[in-house]
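Undergrad: Quick one: sequence plus predicted model below, questions after.
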Amino acid sequence: MILGCLLASTPTPAAESRKAEEIRRELERIQIRAREKRGAVRELTKRERELFSNLAELETKVNTLELDVYRQERQMERTERKKSLLLARQVTLQAGRERSEAELREILKVLWPIHMSGARDHWQGLTEWQEADRHFTWLAAIYKRAEQVMADILNQSRAIEDTLASEIALTRELQEGMASLNSAKDELLTKKLTLLKSIQEVRAEQVDEQEELRRILATVEDLNYTLKTLDKSPIRDFKGNLPWPCKGKLVQAFDPRADSPSRGIGLAVPHEVDINAVSWGRVVHNDRLRGFGHVVIVLHDQEYYSLYAYLANSRVKVGQEVERGQALGTAGYYPLAKGNGLYFELRFGQKPINPQDWLSR
């Protein structure tokens, strides 16, 4: 008995074959777009994460700045209290200076007539030394008090000026500090609003890209379904367009009339590659067969059989439905290849047919 390996590929009966090829090309083009869209979505997701990271850093800066504002406000309260104390001191100093000025005016009222009349005339009414001494002591005391009052007025004026200068410096310091903080806060809030706007834009773009990706994937699913429907067409419609069960070097050609008839073809492969079904069908044999090692036979359309021999192992079981291109097992030792390989047959009923007439060129 001769073995036949049936592997059906792309379903393409004349017109359907062209249609399947068109669908595959469209699938390849759309899948490229899908990969591009996935890349775009990943980039947008990365960009969104970066923006959120920047936003988190900005929030930290805003919180720190708000703490600085709180501290500055507390400092302002302390400074306001200092200003209030300075104002109270200024009022006290002003009142003291006014009293000193009033006292000085009274002293000058006393000294002015003496100054105008002159010291010599003023001493003329004095007859006793004791009286003159008392008068001189009194006049010296008045002059001394006048000097003290004038010194007090000068010190009070300087103190008032210093108080005013301190008040102005405190006010300027507060204003500059708050202006700096408010400016920094406004700048951070502006950056925050810009980041939030950017995040919204990235999210909107991300949603658009994801929606387009969803539509692309739906199209891929529809095309795969259409292609699968074509794959279910009878194997006879795909003569010359079936895929090879594996890639390899031809070491045995189809020659049923030779002295040692060859009812299939043999392929040598470099290692244990997957052996794939050439068309959809049902597994009817999955066991060792004398002279052919482990053999899988697939029935197609109740008439055609494909046979795969010298398998190292099998991944299917009898009665299982398989799809075109589904792995049936891996290539094992094939004597004619003197290494790993596959013996493959196609049969129509009991009649062997040349696989090379059916496989894609």
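TA: Cool, the structure landed. Numbers count the residues shown, from 1 in each chain.

Undergrad: From here on, just use CA atoms for contacts and neighbour counts.
TA: Will do.

Undergrad: which element follows the helix or strand containing residue 294 toward the C-terminus?
TA: Element membership of residue 294 [criterion: DSSP states H and E] is strand 293-300. Following strand 293-300 in sequence order, the next helix or strand is strand 304-314 (DSSP H and E).

Undergrad: now residue 356: how far from residue 344?
TA: According to C-alpha to C-alpha, to the nearest Å, residue 356 stands 10 Å off from residue 344.

Undergrad: and these two? which has more neighbours close in?
TA: More crowded of residue 356 and residue 344, by other C-alpha atoms under 10 Å: residue 344, with 28 against 18.

Undergrad: so how far is residue 37 from the residue nearest to the spatial centre of the chain?
TA: Centroid check for the chain by C-alpha atoms, centre = their mean gives residue 49 as the closest residue, at 2.3 Å. Using C-alpha to C-alpha, we find residue 49 at a distance of 18 Å from residue 37.

Undergrad: quick one: the helices in the chain?
TA: 14-117, 119-122, 129-231, 355-358 (DSSP state H).

Undergrad: Going by contacts, tell me the helices and strands next to the first one.
TA: Judged by 3 or more C-alpha pairs under 8 Å, 6 or more residues apart in numbering; DSSP states H and E, helix 14-117 is in contact with helix 129-231.

Undergrad: Run the chain-centre distance for the helix it packs on.
TA: Here helix 129-231 shows a centroid-to-chain-centroid distance of 33 Å under the convention C-alpha atoms, centre = their mean, to the nearest Å.

Undergrad: That one packs against which elements?
TA: helix 14-117.

Undergrad: got the angle for the helix it packs on vs helix 129-231?
TA: Between the axes of helix 14-117 and helix 129-231, defined by axes from the mean of the first three to the mean of the last three C-alpha atoms, to 10 degrees, the angle is 180 degrees.

Undergrad: let's bring in a second model and compare:
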Amino acid sequence: MSRFSVKTYLVTVTFALLMLCGVSLASADSTVDRLKGEIQDTKQTVKQQKQELLKLTREERNMFGELAAIEDRITNVERELFRQEDDLAGIMEDEQAAKADQRILEDELSEIVDKLKSMLTKLWPVHSRKLENKFGSLDDWEKADRNFVWLASLYKETKTELNKAQEKADEISVNLEVQKELRKKAQTKLSGINKTKDGLLKDKLSLLSGIKSIRALKINREQELKGLLETINKLNYRLKSLTSKKIATFKGSLPRPCAGDVKARFKPSAKPPIRGIGIQTTGNVDVKSIFWGKVVHNDTLRGFGRVVIIYHGYNYYSLYAYLAESFVKTGQEVEKDEIIGKTGYYPNLKETGLYFELRFHQKPVNPQKWLARN
């Protein structure tokens, strides 16, 4: 028996031993059951997240209701603000008018005082002389009478002007009180406007803060829900791949196990027979699983170096030989395109590379009919 025949014989024996050890559809069924359990658990989580999202949506709706109520309040407050501002403008106009009246009254009072000064200047010398000589001689009665009448008239006019001056002074005093009251009213109105504005700002900030918190929480829940739904889709895809989408349905579209050039092609009739393909690689490149499955062998095999064998369900196996290292363990479930190792030295090619086989039951099948073309 040739050296290559011994190798193929050992590979065939290895597959036979794996089958005798019970590697069968039970492994695929176990994976299907696990996936179904994961999908069910994730769906339950999705249900909880939807309930939480519904609760947040109701809270958000209530917030919008509160928003509408606050917007109505804002509208009413703004109207009141406009009215108060109009009142304040009127008060300021009245205050300016009062100040103008005050200036006029002050001017009038100044004129009256000046007039009184002039009258007193004229009256005082005459009065002083009469007091000195008690109207002088009364021999000239007519002259004395004229002096008396003139003095009486002058006194009366002086008294009248003094009364006017007093009235003007009183008016000025009242006007000043009016200004004081107007100023007080203006300050009160202004204080009320400021308080209204502060309250309005506080309501707005409170509302915006509440809406922001609800929105942030809702967005977070929506993102979590999206992630869960994506997880369910991925799990369903895997489940379909293991059930309705069997590896057989992927014939002709399976990914290549590694990058490189095919140097040895499937030829079971050759002497010695070649039951797989040999791929030459540029250095130690990644080796990937061609389909979902379970690692059933991860060890050295005489003549093939380190070998990983993966069971894909329904009696399909893939073999990866001449690995420099492997990253999986026996019994481990692997994903499609998951990296399982690195290519090592391929003796027949005298370069780094990978020997790859695909088998149904124990019979090797041509991998190139199953792998996608570049």
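TA: All right, it came through fine. All values derive from a computational prediction rather than experimental measurement.

Undergrad: quick revisit: the residue nearest to the centre of the first structure maps to what in the second structure?
TA: Counting by TM-score structural alignment, residue 49 of the first structure corresponds to residue 61 in the second structure.

Undergrad: what's its match in contact with, if anything?
TA: By C-alpha atoms under 8 Å, 6 or more residues apart in numbering, the contact list for residue 61 of the second structure is empty.

Undergrad: Could you do residue 98 of the second structure as well?
TA: For residue 98 of the second structure, the contacting residues are 175, 178-179, by C-alpha under 8 Å, 6+ apart.

Undergrad: What's residue 187 of the second structure aligned with over in the first structure?
TA: Mapped onto the first structure by TM-score structural alignment, residue 187 of the second structure lines up with residue 175.

Undergrad: Likewise for residue 167 of the second structure?
TA: With TM-score structural alignment as the criterion, residue 167 of the second structure lines up with residue 155 in the first structure.

Undergrad: separation between its match and residue 169 of the first structure?
TA: For residue 155 of the first structure relative to residue 169 of the first structure (C-alpha to C-alpha), the value is 21 Å.

Undergrad: same question, residue 123 of the first structure
TA: Distance of residue 123 of the first structure to residue 169 of the first structure, given as C-alpha to C-alpha: 55 Å.

Undergrad: With residue 223 of the first structure instead?
TA: Taking C-alpha to C-alpha, one finds residue 223 of the first structure at 80 Å from residue 169 of the first structure.

Undergrad: More neighbours: the two, which one.
TA: Set side by side, residue 223 of the first structure and residue 169 show more neighbours around residue 223, with 18 against 12, by other C-alpha under 10 Å.

Undergrad: In contact with the residue mapped onto the more buried one from the second structure, which residues?
TA: Counting by TM-score structural alignment, residue 223 of the first structure corresponds to residue 235 in the second structure. Neighbouring residues of residue 235 of the second structure by C-alpha under 8 Å, 6+ apart: 35, 38-39.

Undergrad: Across to the first structure, which of the residues you listed hold up?
TA: Contacts conserved in the first structure for the contacts of residue 235 of the second structure, using both residues aligned by TM-score structural alignment, their matches' C-alpha atoms under 8 Å: 35, 39.

Undergrad: With neighbour count and distance to residue 364 of the second structure added, can I get the contacts of residue 235 of the second structure in TSV?
TA: Listed next are the contacts of residue 235 of the second structure as TSV, based on neighbours: other C-alpha atoms under 10 Å; distance: C-alpha to C-alpha, whole Å:
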residue	neighbour count	distance to residue 364 of the second structure
35	18	29
38	16	34
39	21	35
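
Undergrad: so which of the contacts of residue 235 of the second structure would you say is closest to residue 321 of the second structure?
TA: If you rank those by distance to residue 321 of the second structure using C-alpha to C-alpha, residue 35 comes first, at 29.5 Å.

Undergrad: Which position in the first structure pairs with the closest one?
TA: When the first structure is aligned by TM-score structural alignment, the residue opposite residue 35 of the second structure is residue 23.

Undergrad: Would you agree that match is in contact with residue 227?
TA: Yes - contact criterion C-alpha atoms under 8 Å: residue 23 of the first structure and residue 227 qualify, at 6.9 Å.

Undergrad: how far away is the aligned residue in the second structure for residue 88 of the first structure from residue 88 of the second structure?
TA: Under the alignment (TM-score structural alignment), residue 88 of the first structure pairs with residue 100 in the second structure. Look at residue 100 of the second structure and residue 88 of the second structure: by C-alpha to C-alpha, they are 18 Å apart.

Undergrad: more crowded one of these two?
TA: Looking at residue 100 of the second structure and residue 88 with other C-alpha under 10 Å, you find the greater number of neighbours at residue 88, namely 20 against 12.

Undergrad: How about the residue in the first structure that sits furthest from its center?
TA: Distance from the C-alpha centroid of the first structure, by C-alpha atoms, centre = their mean, peaks at residue 127 (109.9 Å).

Undergrad: Identify the residue of the second structure aligned to that one.
TA: For residue 127 of the first structure, the aligned position in the second structure is residue 139, judged by TM-score structural alignment.

Undergrad: and residue 124 of the first structure, how many neighbours?
TA: As a burial measure, residue 124 of the first structure scores 9 neighbours (other C-alpha under 10 Å).
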